[in-house]
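Student: Okay, predicted coordinates and the sequence, questions at the end:
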Amino acid sequence: MGDERHGDPKHSGAVDPVGQGGVDTFTNPGLPPHPPRITDVDPKAEKRAERQVMVLFIISVIGTVLFFFGYFGVGHTGIEIGTKLRLQNTLIGLGTAFAMLGIGLGIIHWAKALMPDHETAELRHEIAPESQRAEAQEIIEQVLEESGMKRRKVLRNTLLGAAAIAPLPAIFMFRDLDRSQLGAHDMVDRLRHTMWSEGVRLVRDPSGLPIKAADVQLGSAFHVIPEGLNELHEGKLNEKAKAVVLLMRLPKDKMKVSPGRETWNVDGIVAYSKICTHVGCPVALYEQQTHHLLCPCHQSTFDLTQECKVIFGPAGHALPQLPIKMDDEGYLVAQSDFQEPVGPSYWERG
């Protein structure tokens, strides 16, 4: 039995039940007092905040200009290709970062320091097509006035300038992805032909040292390029992107060789394109125990014992195999170019 001496909630008075003489309503306390910001009471602080916002917008403009300098200007300099590529990537990255951060931080600082920050609560109601159009226009005018877009012309103009050119870097970068003017057959032809041909030696990347068959042991993996690639002055990166291969040695009893490929390996030494057939990322991870190759971008997995057949992931095609042989000096050389286009499987698309 309940006893108020022991804290029975029904009789101790600790609980005030609703509808039994207790208070079942409460007064809306309203919004808390609004503390003014320093920019609301100090004209100098307001001017200082305006200058800060303007500087951020100008930084955004400078970032966009920096992007275009790196994108278009660096390519015409006479510096070597490696340094040129690093400088170009640095300028493009910094330019894009400053362009986006400048305009983003500028808008945030404007809103927090200069735009009205008082809280309001309004009932939601439908706006009639005609009768309340004037009221809606008045609200818009009030927003523009409170935001300072009309009276702060310098801020408004720098914002418009930064916002107008900030998207241009993205437009130019996405434009470079458009290869429609080449046509599907042109795309395939560009990926079908590489620097590999009959008699071209397999050399280590990046040293350029030729590889003997005796150098390739079970479980080892070599990153390989065609001999002569390092001596190219123009188009070196494009050629390397297509021609780079992985060289490994397997126990011959674990290899499943398709008809017609019996002579494409040298005593279990095989060479496969390093370019993933999904979107072209470099396949660089070799698991010795399972003989699997892994693309780190989207985890496509290729089984080396089954001629790099896809066993997991989004890749839609096995890695192309490079036919190799051993020359009279014991060095590994190519028998021919790849027998199919390398890289993403464009040739399988309609």
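Tutor: Noted; the coordinates are in hand. Numbering: from 1, shown residues only.
Student: going forward, measure contacts between C-alpha atoms and count neighbours the same way
Tutor: OK.
Student: Assign Leu202 to helix, strand or coil.
Tutor: Following DSSP: H, G, I helix; E, B strand; the rest coil, the label given to Leu202 is strand.
Student: wait, what's in contact with it?
Tutor: Applying Cα atoms under 8 Å, 6 or more residues apart in numbering, we find Leu202 in contact with Pro210, Ile211, Val224, Ile225, Pro226, Glu227, Tyr331, Leu332, Val333, Ala334.
Student: what's the spacing between Val18 and Pro29?
Tutor: 21 Å (Cα to Cα, to the nearest Å).
Student: So between these two, which is more surrounded?
Tutor: Counted by other Cα atoms under 10 Å, Val18 and Pro29 do not tie: Val18 has more neighbours, with 10 against 6.
Student: ok, that one touching Thr25?
Tutor: No: counting by Cα atoms under 8 Å, Val18 stays clear of Thr25, with 9.3 Å between them.
Student: how about the contacts of Leu202, which pair is most distant?
Tutor: Ile225 and Tyr331 (13.9 Å; Cα to Cα).
Student: still on that earlier bit, name the member of the contacts of Leu202 with the most neighbours.
Tutor: Across the contacts of Leu202, neighbour numbers were computed from other Cα under 10 Å; Ile225 holds the maximum, 29 neighbours.
Student: try this one side by side with the last:
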Amino acid sequence: MSIKPHDQASGGELATPAEPIADPGLPAHTWRPTDVDERLAKRAERQVAGLFALSAVFTILFFVSYFVFKVGDNWDVGAGLGASTVALGSTLGLALLCIGIGIIQWARKLMADHEIVEMRHPARSSDEDREVTIAALGDGLEESGIARRPLIRNSLFGAIGVIALAPIVLLRDLGPTPGQVEDEEEGKGLEHTIWKQGVRVVRDVVGTPIRAADLQIGDLVNAVPDGLFDLEGVDLQAQKAKAPVIVVRMEPDEITPGPGRDDWSVEGIVCYSKICSHVGCPISLYERTTHHVLCPCHQSTFDLADSARVVFGPAARPLPQLPLAVDSEGFLVAQSDFTEPVGPSYWGRGE
């Protein structure tokens, strides 16, 4: 840039430098082999296109690995990493690496490498400068060869297009949609749990069954379905997120049963989902005198004596109630699964 003395411009601004300084001593531009030999340029072009094509191949292998190797059901590669993890990570990583190397090779061997001088200008460029900039961008686009080298352009767009499909495939891991048909195994999906007729209500953590006669007025017990801890991995975590319940005993005449729920309690014992219907926090803060249970996250409050009706807070719906019965040994069991989905509301409920 020219560092000539500046004249004071009107308005107190300094005048813009007129022209760049002379060559400060940079070495003369050296032409690359691909600049002077079209045969070498074509070979470099094929190399770049080959890298982009290889990226597309690795992306396809990523898709294949996703459906071939199941999480938790494949051989251990090492360091605790299964085949699914290694295959998905390596194929997607190599696909991205090939695109990166291809772009670097393209820039080093085929794009123009001349030094460019840009004049300094005020915050807002003049119309002439804008026209020059647009022309320079056009020249840069032309010198990049993207228009003259359709093999590179098309292979790059193809590789990027294929690899862009990877996130779409990974959306499948978000789980079934609310309206999706349930899996053959019980309790899958968002609308059902492993509660069913005859499943005993057992204390959380210890897993001991709960005898109705052992509960006192005012007791609140955190409970889960019998058999929950026989599950493993993803199945265990999914059921722990939606199957836990709270069991409360109160005076039978204090209970106001909802429509069709006259036989859902046992001698004043009621059972509700422990998962808040607002955003899914676990609930257990119980006020014995009012029969209110409080969610510690956002203070949604439910009346357990009145079908877990919302009495305060942002929750939009009551806690789902689990219908209870007593088996031949006097232990609490479920009459069925919850008759409504557990947890936060979602788009399929019309709420």
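Tutor: Perfect, I can see it now. Quick caveat, the model's predicted, so the values are computed rather than measured.
Student: Doesn't Ile152 of the second structure lie inside a helix?
Tutor: Yes: Ile152 of the second structure: assigned to a helix according to three-state DSSP.
Student: so what's it up against?
Tutor: Contacts of Ile152 of the second structure (Cα under 8 Å, 6+ apart): Glu45, Arg46, Val48, Ala49, Ile146.
Student: and it, how far is that from Arg46 of the second structure?
Tutor: For Ile152 of the second structure relative to Arg46 of the second structure (Cα to Cα), the value is 8 Å.
Student: Check Asp327 of the second structure too.
Tutor: The value you get for Asp327 of the second structure to Arg46 of the second structure, if Cα to Cα is used, is 75 Å.
Student: can I assume Arg172 of the second structure sits in a helix?
Tutor: Yes: counting by three-state DSSP, Arg172 of the second structure falls inside a helix.
Student: That one: how many residues sit nearby?
Tutor: 10.
Student: do the one 4 residues further on as well
Tutor: A count of nearby residues for Pro176 of the second structure, using other Cα under 10 Å, gives 14.
Student: And it, how close does it get to Arg108 of the second structure?
Tutor: Distance from Pro176 of the second structure to Arg108 of the second structure, counting by Cα to Cα: 47 Å.
Student: now Pro282 of the second structure
Tutor: 57 Å.
Student: Look at these two and report which has more neighbours.
Tutor: Applying other Cα under 10 Å to Pro282 of the second structure and Arg108 shows that Pro282 carries more neighbours, namely 21 against 14.
Student: And the strands in the stretch 201-350 of the second structure, which stretches?
Tutor: Secondary structure of the stretch 201-350 of the second structure, counting by DSSP state E, counting those that start in this stretch: strands at 201-203, 220-225, 245-249, 269-273, 285-287, 292-294, 301-303, 309-312, 324-326, 332-334.
Student: Could you list every helix and strand in contact with the third one?
Tutor: Under the contact definition 3 or more Cα pairs under 8 Å, 6 or more residues apart in numbering; DSSP states H and E, strand 245-249 of the second structure sits against strand 220-225, strand 269-273.
Student: before we move on, back to that, mind putting the contacts of Ile152 of the second structure in TSV, neighbour count, secondary structure and distance to Ile194 of the second structure included?
Tutor: TSV is the format used below for those (neighbours: other Cα atoms under 10 Å; DSSP: H, G, I helix; E, B strand; the rest coil; distance: Cα to Cα, whole Å):
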residue	neighbour count	secondary structure	distance to Ile194 of the second structure
Glu45	22	helix	59
Arg46	15	helix	57
Val48	28	helix	54
Ala49	24	helix	53
Ile146	18	coil	58
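Student: Pick out the most distant pair among those.
Tutor: Farthest-apart pair in the contacts of Ile152 of the second structure is Arg46 and Ile146; separation 13.6 Å (Cα to Cα).
Student: and the closest residue in space to Gly148 of the first structure that isn't next to it in sequence, helix, strand or coil?
Tutor: Closest residue in space to Gly148 of the first structure, ignoring its immediate chain neighbours: Met115 at 7.0 Å, by Cα to Cα, 6 or more residues apart in numbering. With three-state DSSP as the basis, Met115 of the first structure sits in coil.
Student: these two touch, right, Met115 of the first structure and Arg152?
Tutor: No: because the distance of 11.3 Å does not satisfy Cα under 8 Å, Met115 of the first structure is recorded as not touching Arg152.
Student: Looking at these two, which one has more neighbours?
Tutor: When Met115 of the first structure and Arg152 are compared for neighbours, Met115 comes out ahead with 18 against 12, by other Cα under 10 Å.
Student: residue contacts, the more buried one?
Tutor: Glu146, Ser147, Gly148.
Student: where's the counterpart of Gly161 of the first structure in the second structure relative to Ala56 of the second structure, distance?
Tutor: Under the alignment (TM-score structural alignment), Gly161 of the first structure maps onto Gly158 of the second structure. Distance, Gly158 of the second structure to Ala56 of the second structure, using Cα to Cα: 7 Å.
Student: Neighbour count: the two, which is higher?
Tutor: Using other Cα under 10 Å as the criterion, Gly158 of the second structure and Ala56 rank with Ala56 on top: 26 against 16.
Student: Okay, and the more buried one sits in which element?
Tutor: Following DSSP states H and E, one finds Ala56 of the second structure within helix 38-68.
Student: Provide the secondary structure category for Met187 of the first structure.
Tutor: helix.
Student: Any figure for the gap between it and Val245 of the first structure?
Tutor: Counting by Cα to Cα - Met187 of the first structure and Val245 of the first structure are separated by 20 Å.
Student: ditto for Thr83 of the first structure
Tutor: Distance from Thr83 of the first structure to Val245 of the first structure, by Cα to Cα: 24 Å.
Student: Compare those two (neighbour count), which wins?
Tutor: The residue with more neighbours, out of Thr83 of the first structure and Val245, is Val245; 29 against 10, by other Cα under 10 Å.
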